[in-house]
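Enquirer: prediction below, plus the sequence it came from.
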Amino acid sequence: MEDSSKDLSVVTDSKTESVPVSLPPSNSNGTTQRTPEELVARAIAPIKPEFLRPPPPSRTTQNDAASEAKANAKQPQPNLVKEKKSKRQIKRERRQEQKSASNLCPEIAKTGDVNACSYKDKCRFSHDIEAFLAQKPADLEGDCPFMKAGAPCPYGLACRFVGTHKDGASAATSNLLKKSSEVNGLTKDVQKLLWKNKMRFTKADAVLKSLGLTGPNWKKKQLVDKEEDKVGLSGSNAADGIECKKVADDSMDCSECPSTLSAAVNAEDVRATDELRPSKKAKCVVDEKCSDEVEGGNLTDATVLEKDCEKDSAETEMADDVVAEPDRSLKIHPREKMLIDFREKLYLAPLTTVGNLPFRRVCKTLGADVTCGEMAMCTNLLQGQASEWALLRRHSSEDLFGVQICGAHPDTVARTVELIEKECTVDFIDINMGCPIDIVVDKGAGSSLLTRPARMKGIIQAASSTVDRPITIKVRTGYFEGKNRIDSLIADIGSWGATAVTIHGRSRQQRYSKLADWDYVYQCGRKAPSALQVLGNGDVFSYLDWNEHISDCPELSSCMIARGALIKPWLFTEIKEQRHWDISSQERLNILKDYVRFGLEHWGSDKKGVETTRHFLLEWLSYTCRYIPVGLLDVIPQRLNWRPPSYYGRDDLETLMASDSAADWIRISEMLLGKVPDGFTFAPKHKSNAYDRAENG
């Protein structure tokens, strides 16, 4: 019996002979040792044997433990009936929480003076400084990020670094650092207009009408606008007239007055473009002034002003008739647009959840050239949602910055790009037509547009005709696997008005499985017209990948870097310096420290800001744990689809950073942001099939 385990009986030509078979060697851990080539073929990272961990407990033991825990969970537990709370009760509890000692009034926290709050007893926050300080957690180690940058801290007593604050800091300039370094915030006036649906999009509406993309609700909207105009002009409802004037004042553009909008939209001449708006704005201002002066009894001055206004308007229109051609289109010629050269620039992709402003700042310090904000939904932006507008924030270090939006209809996208151009400082606007997430696709946006080329055309034409900023789009190869279609549209995309297109080398059905099809990306790049820049995207994880794609297809302007930057943000440095960086665990920790500092500046250094920074740090650590240090590999470089076996690092910190357990990610966060609150748990928002073992504990 012992010999039979080593030899196999093989039947050949009716004869039975014993043939010795050599089994694969086993390493010191008892696991079968394969060659690096065999491991790579199986998409397993070829880690040097001396760093491999012992195999985990047998699957049978794990299943028994899991079944036992499941059985215990099914047993009825006494006194665990969850009470359903009403909305009123939830609201009452929230107000009580705000009044608790843990929520000190921001104004009092800034100044340390109980009388600083103008609301006094009506304030919804606590004014008890002693109670707040008694329950406040201990200060964190290190210096306040605001004080370190030379600006007073806007959080005062609520700051978790209050012990490092300098005396005499002025509360009046407390937001100096944030205001000077971040832009594209949503103002209250604009937010109120969006909430009340009173923001007027004259440019977008005129473009949509000229392109025949007004939509089914256009006539209804026009009737409502006309009724508002009649009420405002007749003066029968003074309150409405005043509200109209206030809306125009709030938007800082008198072209948004109902009378002006009606004239612009209903005009038969489609030449109602930017050249005509200054005269209409002046007329609107004078009309308002005239009405005020007539009410005051100064009729003579009003008549003179009205005549001057009509004269100026007539002269302007005559000049426009001479200069402009009768059949002039609203669409801006591509050569008149602001262009951006993406050629060989390192482009950080817009990354949901993790691609926030602090992360982009980290990538800028490590060599990224182009950055883009997280994908924002057009409908949420038009509704004035502050959380969605936060995705458009830009830091002063981002010298070439764009925002990415996602919408399902031409009118929604056109109005959004007009609003962004008016309210934000951006270099380009990217339209996502490749997002595979179900909630986006089900609404007709994202990669579902790949099945509707006519809808794609309308969105790109409407957006590019509305704004002067370059419009770029991001797509996938197609919707269904094996049915690529971008190659048939690539020649038209440039004529529709896009200046650049990024092609992710996977279909929507593939999501992120399998390797990107770069041969198809090359094919699209060669078919594209010379005026359209084509960028590739997918699996760029080393400078060798970058060099290969750029050299194999010179028609590609650049490559977009997405998950590779999440796992190792120093990839930009590797590409620029053309080397494999065997980064140490301490250098990686320093990068995390920079991220925490940027996060505290962005989200705040108080309790809420610290925990928000911790949350997004943990989301990022759920990706960085996939990095395998160069010194541990038998084959270099690491590929994005490799899955590492359990291994030891070269030191304890490197071993900790390699863990795929959320409990270890929390330990890393505690090294940087102090102990987590009681009862704290974390589960990553984006779970990969190969990394679903990330559990708390």
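Expert: Nice, thanks for sending it over. Numbers count the residues shown, from 1 in each chain.
Enquirer: every contact and neighbour count from this point should use C-alpha atoms.
Expert: Will do.
Enquirer: which residue is nearest the middle of the chain?
Expert: Centroid check for the chain by C-alpha atoms, centre = their mean gives Glu374 as the closest residue, at 1.1 Å.
Enquirer: name the helices or strands packed onto the host helix or strand of that one?
Expert: For Glu374, the host element (DSSP states H and E) is strand 371-377. If you count contacts as 3 or more C-alpha pairs under 8 Å, 6 or more residues apart in numbering; DSSP states H and E, strand 371-377 packs onto strand 347-348, helix 386-389, strand 401-406.
Enquirer: included below, for side-by-side comparison, is a second structure:
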Amino acid sequence: MSDITAELAVDTNVEGDAKPALLSVQSPAKQFSVYEATSEELIERSMAPIKKEFLCPPPPSRAGKPNDDADIKAPQTGLVQEKKSKRQQKRERREKSTINLCPQIARTEDVNSCQYKEKCRFNHDIEAFKAQKPEDIEGQCPFVASEMKCPYGLSCRFYGTHRDIADGEGNSEMNFFNKETQRLLWKNKMTYIKADAKLKSLGLLGNARKINVAEENNAENTQNGASGTQATEVAVDSAVGSEQLASDMTEDVDIPAPLEADEVRPMKKAKSESEQNSNPGDVGGVDDGMKVEEETEKNGFSTLKAQVEDEDSIKTAETDGSLKLHPREKIKLIDFRDKLYLAPLTTVGNLPFRRLCKVLGADVTCGEMAMCTNLLQGQASEWALLRRHSSEDLFGVQICGSFPDTVSRVVELIDRECTVDFIDINMGCPIDMVVNRSAGSALLNKPSRMKNIVEVSSSIVETPITIKVRTAFFEGKNRIDSLISDIGKWGASAVTIHGRSRQQRYSKSADWDYIYKCTKNASPDLQVIGNGDVYSYLDWNKHKSDSPELSSCMIARGALIKPWIFTEIKEQRHWDITSGERLNIFKDFVRFGLQHWGSDTKGVETTRHFLLEWLSYTFRYIPVGLLDVIPQQINWRPPSYFGRDDLETLMMSESAGDWVRISELLLGKVPEGFMFAPKHKSNAYDRAENG
């Protein structure tokens, strides 16, 4: 730790010396000085009451002028990322150059080991690769440190620390996307017997679905002042368009070539040489050995059923015992009561971050939101969001879709292909792209469709179904309290209520009084989980004591800013964490990231990217020892201040250049021409993870 502190004292970051956090609140016309204000006055203005000895003095150029000028936020400096087209990115990935060494040769260090020989799109010249390979990163290979044989071989950025280790199980991830399942989805040959049988019985397939959608939209548009005839016409057109879009996306197409080894990033255990030779179609150690017929039979349906929809099979499924409506015993399969629940978080809620939160005390984890249409198209990147680590002992996946048929088919598919403890359906996402597709919080305006989605999904699988909602779509028009008594009857095991409307987004504090009201109206069988602004163990205690019926609280932005909040809640204390302890947490994330995304150059830079995305939230944390009043509130903005050491000061900087500097302490120098801009622009304080 002393070495790093010394390095920070003499070195400069990407854009200069480490800068303290800047003032971030506009001052009113009345003169106001943060240096003279009391803690109460600062809190009233949503400013953090920093101890006076840690406040930065006014700039010399402002001497003799009103101090309120110092409250004006200075322009933020950072790194801007140039946007590349997907085609350009794909071309660069596949470009045959000396730096792109064949993965098989990298693992074996044998130029004759690649089965594709001269047809391989990767480089086979080991000496040319070594000449251009970047220097090794300081530290030990994360696989070797875990007593695993590194699957990246020569291409590993920690190659110098490799040693002979016998092949073993090593990888502890699961829910890998089966290649044959992907082929069936690509060719639109997958069948969903249980889902389609239930949809058919409820009149939610084909033309019946179009009529149902038309009636839903008619009711909604009538409430908004549109005539019934116009509403019906618009609804039918919308339904037909959706059907056509689904047909276009799943039409019969040629199967693409096998995925490249570097595209199947999350690793699977490398197969033995004899297994690879028995299946020449294998690439990069991905397990493709099972035939279509064997895989589909294992999942409960034959290839014939996958190719031709058998009416007799549908009729049989309709009377199958697995289609019982809402088996109440399912609710007993999962218990959220008093468990610390890490929310599904867009971009930052990846598997390495969830592993980190498990180490710090989280009980329940949930994968990032996956779009149903993308899953049904067989997109590997979307299926990667369902990946699970063995340390996640209570794990769920979150999906988002617009219609009962889309969602229920995905639910059936996940139940067959993945190992999960629950499936959460997002009905609260506020993102425009999702809402414009009639998904996420748009479903709050269509309660009958909400019912159909939950009813069909919960009746076809034994895996518990949960949903996540907001208070309403429009501000001031709360409606979950009128639906909460029915949600349990639909078949949901639990509901998470985010205490904000879609229109409100994150502009105001969460309405926990409304969450309490909904909790009291819920049926005893339905577990209710509150969500919004939980940032300390005192917040957790208050919500649990104010509403004993509340099963648990979901933690979202609080975990992004300080993932050790789970430790604080379990130990019932405010952890005055040091900069060294925080750096160790970043080191753990980097280690988990390299094991997940890879220890080669691409894996290192992917890990760096997600570390920087996370750092765009963590700079908001204000150390307990610097505050006059504790605990910190999530909406407090700090005045200009510095930390107790150089590293702590660097960690609280809102400059993207300083976040890059932190990443260089852990992952080495950034590549030449490196660019970064946070995806969520989270330094705006009122933006955050998906809803």
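Expert: Yes, it's here. Keep in mind it's a predicted model, so treat the numbers as computed, not measured.
Enquirer: rewinding a little: out of the helices and strands packed on strand 371-377 of the first structure, the one nearest Tyr648 of the first structure is which?
Expert: strand 347-348 (30.7 Å; C-alpha to C-alpha).
Enquirer: ok, average deviation of the closest one from the second structure?
Expert: After superposition onto the second structure, strand 347-348 of the first structure sits on average 0.4 Å from its aligned residues (mean C-alpha distance after the TM-score superposition for the first structure).
Enquirer: the very next helix or strand once past the strand holding Glu374 of the first structure vs the second structure, average distance?
Expert: Using DSSP H and E, the helix or strand that directly follows strand 371-377 of the first structure along the chain is helix 378-382. Its aligned residues in the second structure lie a mean 0.7 Å from helix 378-382 of the first structure after superposition (mean C-alpha distance after the TM-score superposition for the first structure).
Enquirer: put together JSON lines for the helices and strands packed on strand 371-377 of the first structure, with mean neighbour count on each row.
Expert: Shown next, in JSON lines, are those (neighbours: other C-alpha atoms under 10 Å):
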{"stretch": "strand 347-348", "mean neighbour count": "26"}
{"stretch": "helix 386-389", "mean neighbour count": "16"}
{"stretch": "strand 401-406", "mean neighbour count": "24"}
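Enquirer: out of all of them, which helix in the first structure is the longest?
Expert: When the first structure is parsed with DSSP state H, its longest helix is helix 299-323.
Enquirer: the second structure: matching residues for that one?
Expert: Helix 299-323 of the first structure corresponds to no residues in the second structure, going by TM-score structural alignment.
Enquirer: just checking, what packs against that helix?
Expert: Applying 3+ C-alpha pairs under 8 Å, 6+ apart, we find helix 299-323 of the first structure packed against helix 277-296.
Enquirer: which parts of the helix it packs on are buried?
Expert: Arg277, Ser279, Lys280, Lys281, Lys283, Cys284, Val285, Val286, Asp287, Cys290, Glu293 (16 or more other C-alpha atoms under 10 Å).
Enquirer: quick check, nearest of those to Trp496 of the first structure?
Expert: Distances from Trp496 of the first structure to the buried residues of helix 277-296 of the first structure, taken by C-alpha to C-alpha, are shortest for Arg277, at 25.9 Å.
Enquirer: just to revisit the earlier point, run the angle between the longest helix of the first structure and helix 277-296 for me.
Expert: With axes from the mean of the first three to the mean of the last three C-alpha atoms, to 10 degrees defining the directions, helix 299-323 of the first structure sits at 170 degrees from helix 277-296.
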